[in-house]
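Asks: 3D, please:
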Amino acid sequence: MRFRNAVLLCSLAATLVLASCSTAPIAPIGEKVATNQIFSDSYGPIEDHGYALPAIPINKVNERFHRQIVDYATAEKPGTIIVNTPNRFLYFVLPGGKAVRYGIGVGKAGFAWEGRAYVAWKQEWPTWHPPKEMAVRKPDVAQYVENGMGPGLRNPLGARAMYLFNDEGKDTLFRIHGSPEWASIGTAASSGCIRMINQDIIDLYARVRPGKNTRVIVQQ
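Replies: Model (predicted):
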């Protein structure tokens, strides 16, 4: 896999993300797709494994970042995940020239990456372990390096995480994960990982089967 300016960092804790959030302009939408179904009513409160996820004020999120099924022509097989970084979209390819499209937050300047990977494994309500490099820059997270931040509503990985490995079977340290920071969707705010609204990562998580057949293609 080829990475561009890849760093071994993932999302920051919620308060730290807001402090470093970048709202880089979104590239013009070049795609011509037809929306078949939009799920703007799917962002209400959820009781999930003992956690009460709050409703998202989805009217404050641009409608094009709401989960929807769209026409999507691609040579990639169903089950492939395609990340369109400039437009802040993640596509899960369906049969019949369709895809589920989700709005995402992407890596800020200097942290973006591109290439191919696969979903090696996935986890519900994951524990977050910030890299030591992050703890040097952000001493407030140093306490979580060894033991991690346990699952919860403030955990930067949100309700679900999917772990991306390269073709040699090595962890890239990049993730597709939920986030409590719904307002960062549509921006370049993360330290390289792909972040999603928690209600969306729960939906995507249920569709994905880990293994080398579940390809992830990240486009810049």
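Asks: Only C-alpha atoms from now on, for both contacts and neighbour counts.
Replies: Fine.
Asks: how much space between the spatially closest residue to R64 that is not a sequence neighbour and G178?
Replies: Nearest residue to R64, sequence neighbours excluded (Cα to Cα, 6 or more residues apart in numbering): G103, at 7.4 Å. Taking Cα to Cα, to the nearest Å as the measure, G103 falls 12 Å from G178.
Asks: rewinding a little: number of nearby residues for the residue nearest to R64?
Replies: Applying the criterion other Cα atoms under 10 Å, we find 27 residues in the vicinity of G103.
Asks: again with R137
Replies: The burial count for R137: 10, using other Cα under 10 Å.
Asks: what's the answer for I81, then?
Replies: 27.
Asks: same check, this time on D140
Replies: D140: 12 neighbours (other Cα under 10 Å).
Asks: go on, S184?
Replies: Neighbour tally, S184, other Cα under 10 Å: 23.
Asks: excluding its backbone neighbours, what's nearest it?
Replies: G105 (6.0 Å).
Asks: To check against the first, give me the structure of this:
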Amino acid sequence: MIMDRGIAEAGAMGEGALPGPRSRLLNRRAFLFGSAAGLAALGLAGCASDYMSLAEAEKVYGPVPDEKFPIPAVDVSKVNPKYFRKTVRYDSNEAPGTIIIDPGKYYVYRIEGEGNATRYGANVGRDGFRWSGEAYVGRKAEWPTWTPPKEMIARQPEAGKYARGMPGGLDNPLGARVLYLYQYGMYTLYTIYSTSDPETIGNGITSGCTGLLSQDMIDLYSRTPIKTKVIVLPA
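Replies: Prediction:
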């Protein structure tokens, strides 16, 4: 098996995965950070010429009003510009469409072919919850139900109120879209999910899952069919 103890130890994500939007119903950050002390200070860099400008970012990461649950605009001032979506040179022998997660650099790449890739800024697993290897998208969902695993409920009893599932919506930890990662026909408990918390991008704060800003996740989701290959690089 390519998975390490982070999967077996479902501090991971159960039927759901890790948080996304800010919750009014529960302390969503408690689920997101678990036992972690919190986010490291986020040093925001100026807009370099090879990054999307803040004006461009405000358009790309603007509100998405036509969703089932309208998505608010991202406060792009809280995101380091190097994590804005970008087409980059990325040499790979993988087929177009393949997703490559680089947790060490906080990026997710979608291979486009001819040496190019779409690069998205991401949050990734914190220490003790990382894994690497190959998987594939076994299932995908829009505005999914989130069900915390029993191991999470044992650590964080307040999650028990959602033992039967939390309906989709802006307060749901999985957000607007989720790709469920499988190996050998089995769900790994890991996902690529959407978040509306810009402060998390560029940080290791999850129980092994990978989060993209909602607008980026909608873009990736729309171009990712079932069975898409996913490679998680070592951190």
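Asks: residue range for the longest helix anywhere in structure 1 in structure 2?
Replies: In structure 1, taking DSSP state H as the definition, the longest helix is helix 198-207. The alignment of helix 198-207 of structure 1 onto structure 2 (TM-score structural alignment) covers residues 214-223.
Asks: The residue nearest to R64 of structure 1 maps to what in structure 2?
Replies: In structure 2, G103 of structure 1 lands on G121 (TM-score structural alignment).
Asks: OK, contacts around its match?
Replies: K82, Y83, F84, R85, Y106, Y107, V108, I201, G202, L212, L213 (Cα atoms under 8 Å, 6 or more residues apart in numbering).
Asks: Please apply the same query to S20 of structure 1.
Replies: S20 of structure 1 neighbours (Cα under 8 Å, 6+ apart): A189.
Asks: ok, back up a step: of the contacts of G121 of structure 2, select the buried ones using a ChimeraX command.
Replies: With 16 or more other Cα atoms under 10 Å as the criterion, this ChimeraX line picks the buried residues out of those:
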select :82,83,84,85,106,107,108,201,202,212,213
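Asks: Tell me which of the contacts of G121 of structure 2 fall in helices.
Replies: In helices, defined here by DSSP H, there are no members of those.
Asks: tell me which of the contacts of G121 of structure 2 is nearest to A163 of structure 2?
Replies: Distances from A163 of structure 2 to those, taken as Cα to Cα, are shortest for L212 (25.1 Å).
Asks: just checking, that closest one touches D197?
Replies: No. Counting by Cα atoms under 8 Å, L212 of structure 2 does not reach D197; the two are 9.4 Å apart.
Asks: Kindly state which residue of structure 1 is aligned to Y107 of structure 2.
Replies: Using TM-score structural alignment, Y107 of structure 2 pairs with F89 in structure 1.
Asks: the helices in structure 2, which residues?
Replies: Going by DSSP H, structure 2 shows helices at 5-8, 28-33, 54-60, 150-155, 214-222.
Asks: got the contact list for the most centrally placed residue in structure 2?
Replies: Closest residue to the average C-alpha location of structure 2: G211 at 1.3 Å, with Cα atoms, centre = their mean. Counting by Cα under 8 Å, 6+ apart, G211 of structure 2 touches L18, G20, A122, N123, V124, I192, Y193, S194, T195, I201.
Asks: For the first one, give me its contacts.
Replies: Right, the one you point to is L18 of structure 2. Contacts of L18 of structure 2 (Cα under 8 Å, 6+ apart): A12, F31, L32, P173, L174, T191, Y193, T206, S207, C209, G211.
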